[in-house]
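Novice: After the sequence you'll find the predicted model.
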Amino acid sequence: MPRALPRLAALALTGAVLGLAACAAPSPAATPTPTSDAADAPLFATDEEALAAAVEAYEAYLAVSDSITADIDADLARIREVTTPEFADFSEHDFAAFRDAGLRTEGSSAVDSARLAEFSPRRVTFYACQDVSAVKLLNSTNEDVTPSDREARIPLVIDAVAVHGDALLIDGNEVWSGDNFC
């Protein structure tokens, strides 16, 4: 079995569909170099604004990710609309392995219980619970292969970064390794 496949299956089964809400996130990507002095200015005046923008970016990411895993013929590159290029490369590889295994999903995941970890002028890191209780894992014969003992809510650490302008893109996520806060 390809290296990414066990992780993809585990993620889909735990609801962090594909390596995109990862057991093993990609190596930290270099923060993009600002192109002007304005790029050095903080994007958000408050912690609340930073968290709200990061959660909104992650919700957009989940919508695209869910649509890709649900459709065997989906354009994998659509993930580039909501992620940094480095995380998109990682994600596309995982999507392809998931598809090659004959798996797809049905249903949508959601995020809740978000808490800010930290933010800098161009990066926001936050904790959140990804709810996958409405997501089923289906095999190539459309048989439901969702494990009955999977966790319905997964604790994550999520990174969002502003690459161009003030829109945040998802730059990585990983399953929280400490006590389950969900």
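Specialist: Nice, I can see it.
Novice: Going by C-alpha atoms from here, please, whenever you check contacts or count neighbours.
Specialist: Noted.
Novice: Next, Ser108: secondary structure please.
Specialist: Here Ser108 is recorded as coil under DSSP: H, G, I helix; E, B strand; the rest coil.
Novice: Show me the helices in this protein, by range?
Specialist: Using DSSP state H, the helices of the chain run over 4-14, 47-70, 85-100.
Novice: just so I know, which of those lies nearest Ala110?
Specialist: helix 47-70 (7.1 Å; C-alpha to C-alpha).
Novice: Would you mark the buried spots in that closest one?
Specialist: 50-51, 53-55, 57-62, 64-70 (16 or more other C-alpha atoms under 10 Å).
Novice: contacting residues for Ala22?
Specialist: Arg7, Leu11, Ala16, Asn173, Glu174, Val175 (C-alpha atoms under 8 Å, 6 or more residues apart in numbering).
Novice: Widest-spaced pair of these?
Specialist: Spanning the widest gap among the contacts of Ala22 are Arg7 and Asn173, at 13.7 Å by C-alpha to C-alpha.
Novice: of the two, who's got more company?
Specialist: Between Arg7 and Asn173, counting by other C-alpha atoms under 10 Å, Asn173 is the more crowded of the two (25 against 20).
Novice: show me the contacts for the more buried one.
Specialist: By C-alpha under 8 Å, 6+ apart, the neighbours of Asn173 are Leu20, Ala21, Ala22, Ala25, Leu156, Val157, Ile158, Asp159.
Novice: Check it against this one:
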Amino acid sequence: MPEASPARPSRRMPHPRATAAVLSCALLLGTAACASPDGDAPRASTTAPSAAATDEPIFASDEEALAAAVEAYEAYSEMSALISAEGGKDPDRIRPYVSKEIAPGYITEFESIAEAEIRSSGEARIFGAKLAEHSPSAVSAYLCRDYSDVRILDSEGNDITSPDRPTLSATLAWFEPADENSKTLILTGSEEWDDNSFCQ
């Protein structure tokens, strides 16, 4: 099981000529889990959560915080899968599910998918959530994602899914309230967690 939560990562804009392989990875994992076209891995940021700190935690218990995080991640994942399945159409639909700081990165990612004329089919299964941190201003959690049923298709419907793509990954995701005093969370960042043994 993971023991520590690193600093929240920043999103990086994909190169306009990103390869189909990187875009395929983005469809499956999100850019935060993929190497960029120039070969660099996403960099971490030590930016503090944008939600104002209060004396009391957002939720009354860790169980409630984890449930809210899972609900927020599933909502984000469902919309991300829908946009990806539609070939990156109307990428602004992701905005209600992510913070304003990372929304532009996701939108650019979906626009790159549309430009490459690829799309996804199927959805990842989210399971095995574990709370990483529950602070007065934010929640973070580890989640497992199974991509066995997700395929990447080209403009003619041909399956171009890489045979080397992962079918299981662990993700560390950060959340904050959508509005002040709200218990509805939105995604503020995520990264692939190297140790996915707790997903087995």
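Specialist: Thanks, I have the structure now. Only a predicted model underlies this, so the values are computations on that prediction, with no experimental measurement involved.
Novice: rewinding a little: now the helices of the first structure as a markdown table including distance to Val145 of the first structure?
Specialist: As requested, the helices of the first structure are exported to a markdown table (distance: least, C-alpha to C-alpha, whole Å):
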| stretch | distance to Val145 of the first structure |
| --- | --- |
| helix 4-14 | 9 |
| helix 47-70 | 14 |
| helix 85-100 | 14 |
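Novice: Could you check how far the alignment partner in the second structure of Pro121 of the first structure is from Tyr142 of the second structure?
Specialist: Under the alignment by TM-score structural alignment, Pro121 of the first structure pairs with Pro136 in the second structure. Per C-alpha to C-alpha, to the nearest Å, Pro136 of the second structure is found 18 Å from Tyr142 of the second structure.
Novice: how much does stretch 71-85 of the second structure stray from the first structure?
Specialist: Overlaying the first structure shows stretch 71-85 of the second structure at a mean distance of 0.3 Å from the equivalent residues (mean C-alpha distance after the TM-score superposition for the first structure).
Novice: what's next to that stretch, contact-wise?
Specialist: Contacts of stretch 71-85 of the second structure (C-alpha under 8 Å, 6+ apart): 27, 89-91, 93-94, 97-98, 110, 113, 119-123, 126, 184-187.
Novice: Buried ones among those?
Specialist: Buried members of these, counted by 16+ other C-alpha under 10 Å: 27, 89, 91, 94, 97-98, 110, 113, 119-121, 123, 126, 184-187.
Novice: between the contacts of Ala22 of the first structure, which is closest to Ala45 of the first structure?
Specialist: Nearest member of the contacts of Ala22 of the first structure to Ala45 of the first structure, counting by C-alpha to C-alpha, is Asn173, at 24.1 Å.
Novice: Most distant residue from the centre of the second structure?
Specialist: Distance from the C-alpha centroid of the second structure, by C-alpha atoms, centre = their mean, peaks at Asp55 (28.7 Å).
Novice: wait, what's in contact with it?
Specialist: Contacts for Asp55 of the second structure (C-alpha under 8 Å, 6+ apart) come out as Pro136.
Novice: Not counting sequence-adjacent ones, nearest residue to the residue mapped onto Arg93 of the second structure from the first structure?
Specialist: In the first structure, the residue paired with Arg93 of the second structure according to TM-score structural alignment is Arg78. Spatial nearest neighbour of Arg78 of the first structure, excluding adjacent residues (C-alpha to C-alpha, 6 or more residues apart in numbering): Val64 at 7.1 Å.
Novice: The helices of the first structure: which one's closest to Pro32 of the first structure?
Specialist: helix 85-100 (10.7 Å).
Novice: contacting residues around Ile113 of the second structure?
Specialist: Ile113 of the second structure neighbours (C-alpha under 8 Å, 6+ apart): Leu23, Ser84, Gly87, Gly88, Arg119.
Novice: which residue in the first structure lines up with the last one?
Specialist: Per TM-score structural alignment, the equivalent position to Arg119 of the second structure in the first structure is Arg104.
Novice: wait, doesn't that match sit right on Ala74?
Specialist: No. With contacts defined as C-alpha atoms under 8 Å, Arg104 of the first structure does not count as touching Ala74, sitting 10.7 Å away.
Novice: Pull the number of nearby residues for Pro28 of the first structure.
Specialist: Pro28 of the first structure has 11 neighbours, counted by other C-alpha under 10 Å.
Novice: Now do it against Glu86 of the first structure, distance only.
Specialist: From Pro28 of the first structure to Glu86 of the first structure the distance is 9 Å (C-alpha to C-alpha).
Novice: ok, how many other residues are close to the closest residue to Phe181 of the first structure other than its chain neighbours?
Specialist: Spatially, and ignoring its direct neighbours in sequence, Phe181 of the first structure is nearest to Pro155 (6.3 Å; C-alpha to C-alpha, 6+ apart). The local packing of Pro155 of the first structure (other C-alpha under 10 Å) involves 26 other residues.
Novice: Pro155 of the first structure corresponds to which position in the second structure?
Specialist: When the second structure is aligned by TM-score structural alignment, Pro155 of the first structure is paired with Ala170.
Novice: I'd assumed Asp194 was in contact with that match.
Specialist: Yes. Using C-alpha under 8 Å, Ala170 of the second structure is in contact with Asp194, at 7.1 Å.
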